[in-house]
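J.: model the structure of this input:
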Amino acid sequence: MISFTSAQLNLWIAAFLFPLARIMAFIATAPILSNRQIPNRVKIGFGFILTVAIAPTLNAPVDIEPGSASGMFVLLLQILVGVAMGFAMRLVFTAIEMAGEIAGLQIGLGFASFYDPQRASFTPILAQFLGVIAALAFLTMDGHLYLIAILAESFKTVPIAATPPSAHAMHTLALWGGSIFAFALQLSLPILAALLITNLAMGILSRSAPQVNLFAIGFPITLAVGFIILALSMSYFAPLVDQFAHNGLDTMQRITQQMKR
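T.: Prediction:
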């Protein structure tokens, strides 16, 4: 007859529950994995599979009961670590979508928006287009595998314990959040520069030939110039996505290293 004590039961629950909390929080916030088009059952099942694969390699805290106050505190810490890691990588795709939104407004596509299931709201079409291209490029470079590898490595860098993360790691995450504006500007700068020159040319034209109806020809010109520059700059889009993705992965590793006091 197989018998076990309550201490052994608490140890088994803790060895599975705490890693599961971090993994599920990461899946809920990380790009690609958190896509709303993926059914929740698939996400939960994928989280359980990762936990089953990772949990046996970890040293569970033997002095923490999952149902105690300290156990709930550790559970919240694991959720915080997972959310911070996933959010750091999510900002890269937010910057790309922000670049598409800025460029779309300048081109004149601000009125053209579709329902985005990822955000559960209406998003400009150019932002959705760049977001889909970035997601495909990220999958092509095996970015999702790097995400899982960094997640598994985080359990060694930040072991499961009742020690809160350092404020320096949160400060790094805040600074990284501010960098999305610089990334978005870098991506949309060719279109913004070309449209600025186009608007200056049309302004000079309106002064030299007041009889020209700029309201009739201005929108087709800006639309055509914007699409031409977008088509020409797409060859440089994949290297920028690769650079931003590696910056995001490096930031994830740096945040997990700084969380350890």
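
J.: C-alpha from now on. contacts and neighbour counts both.
T.: OK.

J.: after the helix or strand harbouring A194, next one along is what?
T.: Assigned by DSSP states H and E, A194 belongs to helix 180-208. Remark: after helix 180-208, the chain's next helix or strand is helix 214-233, criterion DSSP H and E.

J.: residues in contact with that next one?
T.: Applying Cα atoms under 8 Å, 6 or more residues apart in numbering, the contact partners of helix 214-233 are I107, G108, P190, I191, A194, L195, T198, N199, M202, S206.

J.: from the chain's centroid, how far away is stretch 45-61?
T.: On the basis of Cα atoms, centre = their mean, to the nearest Å, stretch 45-61 sits 23 Å off its chain's mean C-alpha point.

J.: compare with the first, here's sequence two:
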Amino acid sequence: MTIEAGEIVVWVLVFLRTGAFFLGIPLFAGKMIPVRIRTAFGLLLAILINPLVPANLELATHFAGAILLAVNEVCIGLLLAMTVRMVFFAVELAGHMISYEIGLMASNSVNPLLGSTDATITTLLYYFSLLIFFVTGLHYDVLKAFIMSFEILPIGAFFLKANPTLEFVNEVNHVFIIGTLISAPFIALNFMVNVSFAVLGKAVPKMNVFMTSFSIRILAGLTLLVSSLLLITSYIVDNGRRSVEVMLDIIQNG
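T.: Model prediction:
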């Protein structure tokens, strides 16, 4: 059994796309998962799907063309991964806004998965969204969409859209919309607490409004957070499914 040079080139290009994808998707993007583990997952997926991948290696006959194809595959993998991560960026943004509104912005905790220090609410919501992502089977949909990307944009093909980044920019805009929608009840809660204690401070001048309102804001905010978990779950699931569609649409030629 002989292996032709073209087959090796195709496998390397497939591995570059899968490797870049696993470097960027949630769970594998953090510092807690060693690079070797992420690379191994990308290598395994590349081996499994390589026989099914269509390829056009006209440019690979030249060194400059091969480098261009390699960069193209890495960019595609990272773009698809970032599209999925947009859901988690929205949750993290909402976590920061919620922490600010209920007065827990100074309460920080280490996120071992990402290797960063964030507000406690942000870290909790990130792990909650990650749990929902796997429990609802969204990771299967993401992997299926990623494999379909080789049919939509085969190895050796390039974006034909005039401006493929426009949809990605729209996704960034969508992150702020979803983050604001999730945190909107907490913004309203903070407003009502401030107005209530402003009136109470005028009625009872000797009352320590600041300390009392601080405690009430935290208690009411945590209560609202627990009661809003179902709503947050629906946002995560809906936008997770939407991200799967965007993954394929953002690389769709034509």
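
J.: TM-score for these two?
T.: Here the TM-score for the pair of chains, by TM-score structural alignment, normalised by the length of the second structure, is 0.94; 254 aligned residues with a Cα RMSD of 1.8 Å.

J.: in CSV, list the contacts of helix 214-233 of the first structure along with distance to F73 of the first structure and neighbour count.
T.: As requested, those are exported to CSV (distance: Cα to Cα, whole Å; neighbours: other Cα atoms under 10 Å):
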residue, distance to F73 of the first structure, neighbour count
I107, 49, 22
G108, 50, 14
P190, 48, 17
I191, 48, 23
A194, 53, 16
L195, 53, 21
T198, 57, 17
N199, 57, 15
M202, 62, 18
S206, 66, 14
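
J.: and those residues, which two are furthest apart?
T.: P190 and S206 (24.3 Å; Cα to Cα).

J.: what comes up buried for whatever helix or strand A14 of the first structure lives in?
T.: Using DSSP H and E, A14 of the first structure maps to helix 6-29. Within helix 6-29 of the first structure, the residues that qualify as buried are 10-11, 14-29, counting by 16 or more other Cα atoms under 10 Å.

J.: next one: stretch 159-168 of the first structure
T.: P159, I160, A161, A162, P164, P165.

J.: likewise for stretch 238-245 of the second structure?
T.: Here stretch 238-245 of the second structure shows N239, G240, R241, S243, V244 as buried, counting by 16+ other Cα under 10 Å.

J.: mean shift of it relative to the first structure?
T.: Following the fit onto the first structure, the mean deviation recorded for stretch 238-245 of the second structure is 1.2 Å by mean Cα distance after the TM-score superposition for the first structure.

J.: kindly report the same for stretch 210-223 of the second structure.
T.: Mean for stretch 210-223 of the second structure is 1.1 Å (mean Cα distance after the TM-score superposition for the first structure).

J.: residues in the first structure matched by that stretch, start to end?
T.: The aligned range for stretch 210-223 of the second structure in the first structure is 215-228, by TM-score structural alignment.

J.: now do the matching stretch: distance to the chain's middle.
T.: 32 Å.

J.: cool, and stretch 202-216 of the first structure?
T.: Chain-centre distance of stretch 202-216 of the first structure: 44 Å, with Cα atoms, centre = their mean.

J.: any buried residues in it, and which?
T.: Per 16+ other Cα under 10 Å, stretch 202-216 of the first structure contains these buried residues: M202.

J.: now do stretch 40-51 of the second structure
T.: Buried residues in stretch 40-51 of the second structure, counted by 16+ other Cα under 10 Å: F41, G42, L43, L45, A46, N50.

J.: just give me the closest of the residues you listed to L229 of the second structure.
T.: F41 (31.9 Å).

J.: got the contact list for stretch 59-71 of the second structure?
T.: V9, L13, L16, G156.

J.: how about a cut-off of 10 Å?
T.: With Cα atoms under 10 Å, 6 or more residues apart in numbering as the test, stretch 59-71 of the second structure has contacts from 6, 9-10, 12-17, 57-58, 72-73, 75, 155-158.

J.: which part of the second structure lines up with the lengthiest helix in the first structure?
T.: Under DSSP state H, the helix in the first structure containing the largest number of residues is helix 69-107. Mapped onto the second structure using TM-score structural alignment, helix 69-107 of the first structure spans residues 64-102.

J.: return the distance of that stretch from the chain's centre.
T.: 6 Å.

J.: distance of the spatially most central residue of the second structure from Y100 of the second structure?
T.: Nearest residue to the geometric centre of the second structure (Cα atoms, centre = their mean): R85, 1.3 Å. Separation of R85 of the second structure from Y100 of the second structure (Cα to Cα, to the nearest Å): 23 Å.

J.: cool, and A81 of the second structure?
T.: 29 Å.

J.: tell me roughly how far the helix holding A194 of the first structure lies from the second structure on average.
T.: Relative to the second structure, helix 180-208 of the first structure is 1.0 Å off (mean Cα distance after the TM-score superposition for the first structure).

J.: can you spell out which helices and strands pack onto that helix?
T.: Contact partners of helix 180-208 of the first structure among helices and strands, from 3 or more Cα pairs under 10 Å, 6 or more residues apart in numbering; DSSP states H and E: helix 69-107, helix 214-233, helix 237-259.

J.: helix or strand: which one has A106 of the second structure?
T.: Using DSSP H and E, A106 of the second structure falls outside every helix and strand.

J.: isn't it up against A119?
T.: Yes: here A106 of the second structure reaches A119: they are 7.0 Å apart, a contact under Cα atoms under 10 Å.

J.: find residues that contact each of those two.
T.: Taking Cα under 10 Å, 6+ apart as the contact rule, A106 of the second structure and A119 both touch S99, Y100.

J.: residue contacts, the counterpart of N170 of the second structure in the first structure?
T.: With TM-score structural alignment as the criterion, N170 of the second structure lines up with L175 in the first structure. Neighbour list for L175 of the first structure: A169 [criterion: Cα under 10 Å, 6+ apart].

J.: switch to 8 Å and redo it
T.: Contacts of L175 of the first structure (Cα under 8 Å, 6+ apart): none.

J.: buried stuff in the helix or strand hosting it?
T.: Using DSSP H and E, L175 of the first structure sits within helix 167-178. Along helix 167-178 of the first structure, these residues count as buried under the neighbour rule (16+ other Cα under 10 Å): A169, T172, L173, W176, G177.
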